[in-house]
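Novice: model the structure of this input:
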Amino acid sequence: MPREVLLVAAYDSQLKWAMGIAAEFDARGWRCSVVTPSDIRSSLSDEQVTAAGGADVQRVPWDDLLRRARTVDCVVLAVQGTLVARFTDELELLRRAEPSHHEPVVVTGWVGIIIEKLVAGYLDRAGSDVIAVNSADNLREFTAAGRHLGVPPDNLLLSGLPLLPATPAPPADGPIRTIVFADQPTVPGSRWDRAYVYHRLLDHARTHPGQQVLLKPRHRPGEGTFHVMHDHPETIVAKLGRTPANFAITYDTIASLLPRTDLLLTVSSTAGLEAIGAGVRTVFVSDLGVHEKHGNQVLVPSGLLATFDDVAAGRIPIASPAWLADVFVGGGVSPVARIADRVEELVGVPAAQRPGRRVAAGPYLSGRVAVRSARALMPELARDPAAGGPPSATTRRALPVLLPLARRADLALRAFLPASWHRAARAGWYRLRVS
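Specialist: Next up, the predicted model:
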């Protein structure tokens, strides 16, 4: 019977990342299923699903996802870090309440360039068995943070971004005939800054009639993605006057555009890395400055920041070899193959000995799981028939697992809640203990 992998995504970028990994597992004979939790915020249009590979995306409630996860060999979480933390914490609680010999290998990572919450995002994912790390500099940051917090590094895998090849193709040369600007939903955030960027693209098209300038929005009007766009490019461009004949807005996928692109421009989109991997000359536009709000602060070491004036004058930078070595980890093995290789190693390891379980037993995650357990108890207390009445049957069944965790959570509540709140919460734990 073939092994099974369950892939979880809620947005188009997450689905694209997941489908790249799914293709590798499929090539190895695994059975792949893709799901979206039906009770969390998500947005996947039919066009976005088709662009990501046309998967049959099933919608299931979160609790059903957790239970289904325990029937497969591997779960790939392409969702944001907060949801990864929720999944791994609740899976750990479920394991303690209902032990089983069969547990999935849990895989997660980042679906693009990490431009914020670097350490927080790592710690959200720390309960996974495989954390696919995009670059060597990210790995250094995570390893150092884990060392200080007592989090073992066993689950960190320097895979490279799964959207990329093992090594970048040699940069193309020759005349620039087609320029693509890869837009982002919230970078830049201000409509005035976005108008500036689109104005410069239009101006470049007018002054370079021999070049085709294409603006690639992140999604179509009416569609959604993880970062919510407030001013769609079509709306702003329409207010900037007549567009030249050699300018167009396109919704073709980046993968289909790159083979016919001579220069890709963006502020900080992951499409820039995809272009570099494909050997397309790339510029991270810096006209608006280098700042965390633009996400381009992490791209300074690339050597690829330049202005629209530089582009107009033909001053196209070359990527730093040291930065390329950090992003494309090489070794002749693709990022998705590295991930699949590691999963196949861990499938044969007893569940209790896998990296995620060891991390969950450590001081950092055991406290987080305890707090998660305490939160889960509060709705049950509210549903009890009378104040001070006995706990529900559901709570009673969970007491052997939850009470030790609640005692740990008491320490956390004492540290962070006002004294009156802490006394009320503590009274709740006491009622459970003496019932």
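Novice: C-alpha only now, for contacts and for neighbours.
Specialist: Fine.
Novice: could you pull out the strands for the stretch 201-350 of the chain?
Specialist: 212-216, 247-249, 263-266, 281-285, 305-306 (DSSP state E, counting those that start in this stretch).
Novice: and those as CSV, adding distance to Ile316 and mean neighbour count?
Specialist: CSV is the format used below for the strands of the stretch 201-350 of the chain (distance: least, CA to CA, whole Å; neighbours: other CA atoms under 10 Å):
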stretch, distance to Ile316, mean neighbour count
strand 212-216, 16, 23
strand 247-249, 21, 17
strand 263-266, 9, 26
strand 281-285, 7, 26
strand 305-306, 8, 23
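Novice: for the comparison step, fold the sequence that follows:
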Amino acid sequence: MAPGPHSTAEPAAGGNGIRPFRVLAVADSDSYLKFACATLESLGEGWEREVLLVRSPILPTLEQIQAATAGTFLAGKAPRVIAASGLKSALAGADVVLAAATGPVVEEIFTQASRMPHRPALLSALPGVAFPATRKALNYRALGDAFITHSHAECRAFSDLADAMGLPQRILVSRLPFLASPGRPEPQQVPLRSVVFAPQAKVPVERDQRVAILQALAALARRRPELSVRVKLRAWAGEPQTHLEQYPFDQLWSDLVAARAVAGHELQFCTGPMSAQLTPAAAMVTVSSTAALEALDAGLPVLILDDFGLSEEMLNKVFDGSGLVGNLEDMVAGRFRHPDHRWLRDNYFHVQSAPLDGLLLNFAERARAGKLATDPDRLAAVQRRKMRSKLRTVLPSPALNLVRRLRNARRLPA
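Specialist: This is a model prediction of the structure:
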């Protein structure tokens, strides 16, 4: 299976002659592709569903596509890959567009769609834990009709931020589509046989911090030889992923082996679907990863490492109060935890009172009836911001400084 030009749209049969609503998800990386496929899978067959990939430097590899589509209606199929220049024609005929992509790509999708005379509903989301809520994330998505959050806590944070920014879009709440438990997951009580470490590309930042994690994992493997200790990678060193990883863990491990700091047999490195690693006898450890939520969903014990901080900078502040936080010493000792029930309710494991299917149906009906309009002032503001961003990348520094001085001079009172 390889990315190709053929269609992966899935038509839904309609006996009443009415064309089913069409939802199009556009992704650009492995994590967003996983989210897009799982989200459309959760809608069921009453929709005409399609997932596209936009060609970019972070376009997922064949192996990453197979992992991202596993267990969904796209399993074994190749998502259609288009250039950014083909977005306008790709969006035609969609009732709902889910922009499951990085910020600049979402902005381009929404800009193209907003110029259409009969535009689709425009929704976006982040593919996992979305804390902290940032202006940058919402600025890129300013033309959207709705932004999907994944917990009540996220909804409050993004709603407050959207209000402060004057953005009219709705902030929705929908559980992450790959969390299957109907409410609070029940802890598994089985002897531990494996420990899975889920890296995060952005944190921790320093090389020494990452090496410390690997050495602690190796120490756990030596202390508990009956355990299989694995590092589940999103990508091998050098492969694309949503965020740049300066110090890939597999490369660091090779360096440690070459330096004879470790024997080399202590750890296993693997890729593929995370679900394949979350067996009943496993435990999960991470600094900050949505994989921790998948492990909790399976009833597995989890450890969130705070050796490098429990903060927004470490992308793990959301786990404060979860009962899951510990350090590398806890990991080596095998002290993994189950979550606090109160934390679960507010963070990702709420009971979904309004299914996403119903929320999207309302937007689809309004789009097909031509009741969705674009604010021309907001579209113009987005286009100006895009132009400023483009100028910053193409103009030499002296010219850019001149533009800034002229712009500032125009703002001065006469």
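Novice: give the contact list for the residue in the second structure that Val267 of the first structure lines up against.
Specialist: Val267 of the first structure maps onto Val287 in the second structure, with residues paired by TM-score structural alignment. Contact analysis of Val287 of the second structure by CA atoms under 8 Å, 6 or more residues apart in numbering lists 198-200, 203-204, 304-306, 314, 316.
Novice: what of Gly112 of the first structure?
Specialist: 161, 270.
Novice: what's it aligned with over in the second structure?
Specialist: Gly112 of the first structure maps onto Gly128 in the second structure, by TM-score structural alignment.
Novice: in three-state terms, label its match for me.
Specialist: coil (DSSP: H, G, I helix; E, B strand; the rest coil).
Novice: what about it, distance to Leu296 of the second structure?
Specialist: For Gly128 of the second structure, the distance to Leu296 of the second structure equals 14 Å [CA to CA, to the nearest Å].
Novice: and for Leu138 of the second structure?
Specialist: Taking CA to CA, one finds Leu138 of the second structure at 28 Å from Leu296 of the second structure.
Novice: between these two, which has more neighbouring residues?
Specialist: Leu296 (26 against 22; other CA atoms under 10 Å).
Novice: the more buried one pairs with which position in the first structure?
Specialist: Per TM-score structural alignment, Leu296 of the second structure is aligned with Ile276.
Novice: same deal with Pro355 of the second structure?
Specialist: In the first structure, Pro355 of the second structure lands on Arg338 (TM-score structural alignment).
Novice: do the same with Asp255 of the second structure
Specialist: Match for Asp255 of the second structure (TM-score structural alignment): Lys239.
Novice: same thing with Arg366 of the second structure?
Specialist: Going residue by residue (TM-score structural alignment), Arg366 of the second structure aligns to Val349.
Novice: quick one: contacts for Val203 of the second structure?
Specialist: 287-288, 314-315.
Novice: quick one: the helices in the stretch 151-300 of the first structure?
Specialist: Remark: helices assigned in the stretch 151-300 of the first structure by DSSP state H, counting those that start in this stretch are 191-207, 233-238, 254-257, 271-277.
Novice: tell me the most buried of those helices?
Specialist: Highest mean neighbour count of the helices of the stretch 151-300 of the first structure: helix 271-277, a mean of 24 (counted as mean count of other CA atoms under 10 Å).
Novice: helices or strands next to it in the packing?
Specialist: strand 263-266, strand 281-285 (3 or more CA pairs under 8 Å, 6 or more residues apart in numbering; DSSP states H and E).
Novice: ok, residues contacting that helix?
Specialist: For helix 271-277 of the first structure, using CA under 8 Å, 6+ apart, the contacting residues are 163-165, 167-169, 171, 182, 254, 258, 264-266, 281-284.
Novice: at 6 Å instead, please
Specialist: 168-169 (CA atoms under 6 Å, 6 or more residues apart in numbering).
Novice: with the second structure superposed, average distance for the helix or strand hosting Val106 of the first structure?
Specialist: Per DSSP states H and E, Val106 of the first structure falls inside strand 105-109. Once superposed with the second structure, the aligned residues differ from strand 105-109 of the first structure by a mean of 1.5 Å; criterion: mean CA distance after the TM-score superposition for the first structure.
Novice: which residue lines up with Ser33 of the first structure in the second structure?
Specialist: Match for Ser33 of the first structure (TM-score structural alignment): Glu50.
Novice: so that match sits in a strand?
Specialist: Yes: assignment of Glu50 of the second structure by three-state DSSP places it within a strand.
Novice: aligned against the first structure, show me the partner of Phe269 of the second structure.
Specialist: Phe269 of the second structure maps onto Ile249 in the first structure, by TM-score structural alignment.
Novice: likewise for Lys232 of the second structure?
Specialist: In the first structure, Lys232 of the second structure lands on Lys216 (TM-score structural alignment).
Novice: contacting residues around that match?
Specialist: 181-183, 249-251.
Novice: tell me which residues of the following helix or strand past the strand holding Val106 of the first structure are tucked away?
Specialist: Going down the chain from strand 105-109 of the first structure, the next helix or strand is helix 118-124, by DSSP H and E. Neighbour-count burial for helix 118-124 of the first structure, counted by 16 or more other CA atoms under 10 Å, picks out 119, 121-124.
Novice: after helix 118-124 of the first structure comes which helix or strand?
Specialist: Next in line after helix 118-124 of the first structure, if elements are assigned by DSSP H and E, sits strand 130-133.
Novice: just checking, what packs against whichever helix or strand comes after that following strand?
Specialist: Downstream of strand 130-133 of the first structure, the first helix or strand assigned by DSSP H and E is helix 136-149. Contacting helix 136-149 of the first structure under the criterion 3 or more CA pairs under 6 Å, 6 or more residues apart in numbering; DSSP states H and E is no other helix or strand.
Novice: pull up the aligned stretch in the second structure for helix 136-149 of the first structure.
Specialist: With TM-score structural alignment as the criterion, helix 136-149 of the first structure aligns to 152-165.
Novice: post-alignment, the matching stretch versus the first structure, mean distance?
Specialist: Mean for stretch 152-165 of the second structure is 1.9 Å (mean CA distance after the TM-score superposition for the first structure).
Novice: what's the separation between the closest residue to Glu223 of the first structure other than its chain neighbours and Ile114 of the first structure?
Specialist: In space, and not counting its chain neighbours, Glu223 of the first structure is closest to Ser45: 6.7 Å by CA to CA, 6 or more residues apart in numbering. Separation of Ser45 of the first structure from Ile114 of the first structure (CA to CA) stands at 25 Å.
Novice: same check, this time on His208 of the first structure
Specialist: 34 Å.
Novice: and if you look at Asp287 of the first structure?
Specialist: Taking CA to CA, one finds Asp287 of the first structure at 21 Å from Ile114 of the first structure.
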